[in-house]
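Engineer: Okay, sequence plus prediction incoming.
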Amino acid sequence: MDPFADVLTANAEYARTFVDDGRPGVAGVGLAVITCMDSRISPLDMLGLVKGDAKILRNAGARVTDDTLRTLVLAHYLLGVDRVLLLAHTDCGMTKNTDGDVHAKVLAQGVDSRSIDFRTIADQRATLVTDVQRIRSWPFLPPAMPVAGGIYDVRSGAIEMVVPADAAAEAPSRD
C-alpha cells in the first residue's frame, strides 16, 4: 500500500479543478512569516492573507536558524519581502522539552541524535526577542526593514505582540 495514497488522491481531485491564477512568485503584500511547523497553525488564515500574499517559513519552534536567514535574504532581494513577522505559539512542544529530553526520546527509538542542536526553548519570550534581534542585525538584510515578533494563541486564535516593529523601521506604503 502506498503510504501517500490519501494525499495523492486528494491532490488529483484538487488538480482536476485547479485554475492557475497567474500570480507571480513574489510576496504580494511584502511579508515573510516565520512560524512553527505545528499543524494547528494556518498562517494565511490567521493573518487575513490569501495565497501569494506572503512567504511562509516554518520550522520546529519558529526559530531563526542560519537557513531561515539565508531564506530571508532570498525572499527580500528576489521575492519582494520588505517586512518580517516572527510568530511563536502557545502549547509549543519545543518549550516543553530540553535538547537532552529530545535526545533521550530519540535514543529510546534507537537513534543517537546528540550531534543535532534542536534549539529547544526554555523561555519563549526571551527567545523571541533574541531571534527578532538576530534578523534585525543580520548584515545581509536592510537594517531598516521592519521585523516584529509575537505569540499566537492556539486556543483563542489571537496574537500577542511581544516585540513590536522597530520604530525606525516603518513598513513601506502599499498604496
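Structural biologist: Great, that's in hand.

Engineer: only C-alpha atoms for contact and neighbour calcs from this point on.
Structural biologist: Noted.

Engineer: Please determine how far Thr17 is located from Asn11.
Structural biologist: 10 Å (CA to CA, to the nearest Å).

Engineer: Looking at these two, which has the bigger crowd around it?
Structural biologist: Neighbour tally, Thr17 and Asn11, criterion other CA atoms under 10 Å: the higher count belongs to Asn11, 12 against 8.

Engineer: what helix or strand is that one on?
Structural biologist: In this structure, Asn11 is located in helix 5-17 according to DSSP states H and E.

Engineer: what's next to the helix or strand that that helix is followed by, contact-wise?
Structural biologist: Going down the chain from helix 5-17, the next helix or strand is strand 31-36, by DSSP H and E. With CA atoms under 8 Å, 6 or more residues apart in numbering as the test, strand 31-36 has contacts from 43, 53-63, 72, 75, 81-89.

Engineer: Tell me, how many residues neighbour Val84?
Structural biologist: By other CA under 10 Å, neighbour count at Val84 equals 25.

Engineer: Doesn't it lie inside a helix?
Structural biologist: No. Under DSSP: H, G, I helix; E, B strand; the rest coil, Val84 falls outside any helix and is assigned strand.

Engineer: shouldn't it be in contact with Pro146?
Structural biologist: Yes. Applying CA atoms under 8 Å as the test, Val84 and Pro146 come out as touching, 6.4 Å apart.

Engineer: try this one side by side with the last:
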Amino acid sequence: MSTTPPFDEAGADLFIESVMRGNARWMSRYRGSPTVNGSAKAVVLTCMDSRIPPLEMLGLEPGEVFIIRNAGNAVTPDSLRSLLICLTVMECRKVLVVGHSRCGMRSSGDLDERVSEAVDQRALESHLGAEIGDLSRWLGFHDRSEEDWAISQARELGRLLPRVMPGQKVRVYAALYDLDDGRLEMLLPSVPEQEDDHIAHDQHEK
C-alpha cells in the first residue's frame, strides 16, 4: 500500500529560491518577446512530462508554435478549449499530437492506487458540479501503447474539428518522442478531416 510523502517545507522554499535565481539568469540574456499573432506555425498537443522539451525536440524557437500540455497528451475539454482558440483566433491550421515513450499515463496499479488515496472524489465532484465515475479513467489513465494512444487522439481531432469548425481545413498529425535518444517518429503523416477512420488506420499500417 502506497503512502503520500509529507510536505517538505524547506524543499519548497529552496525550489522558489532556485527559480528566482534562474529567472535572474534568464533576464540577463533575454532579448524580448516575439510577436505572437501570425508567427506561430502550428499547435502542439503533448504530455506534461517534465522530460519533454517541446521547442528543443522540434528545433523551433519561442513564438513559432503554440504548445498545449496535459497528462498524457489527451484531447480533453480543456485542451480542446485552448486548441480552438489557436485554430480560430490565431489562425493556425496544423495540429501535431506528440506522445512519448514510457508515459506514466499508461495504466499502472501503483499510480491508480496513489491517486485514489490522495484525492477525495466527492469533493472533486462537488467542485466540478458533476459525477465523474471512475476516477482513474477520468484522469486519463489508459492501457494502450503510447503509439496507439497518440494516433487515437489525432484521429479524434481529425473527426471532431470538421464538425465544430465547418468549412475550415485543419491538418492533424501524430508523432512519438523517444526519451532515450530524442528521436521524433511520425506515426501518421496526416489525418485530414475528409479521411475516415479506416483510411487513417491504413496510412499507419503502410
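Structural biologist: Ah, there it is. Model, not experiment: these values are computed from the prediction.

Engineer: hang on, the earlier thing: which among the contacts of strand 31-36 of the first structure end up buried?
Structural biologist: 43, 53-55, 57-58, 60-63, 72, 75, 81-89 (16 or more other CA atoms under 10 Å).

Engineer: mind listing which of those are in strands?
Structural biologist: Residues of those located in strands (DSSP state E): 54-55, 57-58, 83-89.

Engineer: The helix holding Asn11 of the first structure vs the second structure, average distance?
Structural biologist: Helix 5-17 of the first structure, aligned to the second structure and superposed, deviates on average by 1.8 Å (mean CA distance after the TM-score superposition for the first structure).

Engineer: what's that helix packed up against?
Structural biologist: The contact analysis (3 or more CA pairs under 8 Å, 6 or more residues apart in numbering; DSSP states H and E) places helix 5-17 of the first structure against no helix or strand.

Engineer: starting at the chain centroid, how far to it?
Structural biologist: How far helix 5-17 of the first structure lies from its chain's middle: 26 Å, per CA atoms, centre = their mean, to the nearest Å.

Engineer: swap in stretch 25-35 of the second structure?
Structural biologist: 26 Å.

Engineer: again, but for stretch 169-183 of the second structure
Structural biologist: The mean C-alpha position of stretch 169-183 of the second structure is separated from the chain mean by 11 Å, CA atoms, centre = their mean.

Engineer: give me the stretch of the first structure that that stretch matches.
Structural biologist: The aligned range for stretch 169-183 of the second structure in the first structure is 144-158, by TM-score structural alignment.

Engineer: try stretch 68-83 of the second structure
Structural biologist: Using TM-score structural alignment, stretch 68-83 of the second structure pairs with 57-72 in the first structure.

Engineer: Quick one: end-to-end distance for the matching stretch.
Structural biologist: 9 Å.

Engineer: I would like the residues contacting it, please.
Structural biologist: Contacts of stretch 57-72 of the first structure (CA under 8 Å, 6+ apart): 32-38, 81, 86-88, 92-95, 119-121, 131-132, 134-135, 138, 141.

Engineer: just stretch 93-113 of the second structure next, same as before
Structural biologist: Counting by CA under 8 Å, 6+ apart, 1-2, 41-47, 49, 71-73, 87, 136, 140-147, 149-151, 153-154, 169-179 sit against stretch 93-113 of the second structure.

Engineer: which of the residues you listed count as buried?
Structural biologist: Among the contacts of stretch 93-113 of the second structure, the ones that count as buried by 16+ other CA under 10 Å are 41-47, 49, 72-73, 87, 136, 140-142, 146-147, 149-151, 153-154, 170-178.

Engineer: End to end on the match of stretch 169-183 of the second structure, go ahead and measure it.
Structural biologist: Stretch 144-158 of the first structure: ends 27 Å apart by CA to CA.

Engineer: again with stretch 116-127 of the first structure
Structural biologist: End-to-end distance of stretch 116-127 of the first structure: 19 Å, with CA to CA as the criterion.

Engineer: my guess is Gly150 of the first structure contacts Ala158, does it?
Structural biologist: No. The pair Gly150 of the first structure and Ala158 does not pass the contact test of CA under 8 Å, sitting 10.0 Å apart.

Engineer: mind checking how far the helix or strand Asp13 of the second structure falls within is from the chain centre?
Structural biologist: Assigned by DSSP H and E, Asp13 of the second structure belongs to helix 9-29. In terms of CA atoms, centre = their mean, the centre of helix 9-29 of the second structure is found 26 Å from the chain centre.

Engineer: Flag every buried residue along it.
Structural biologist: Of the residues in helix 9-29 of the second structure, none is buried (16+ other CA under 10 Å).
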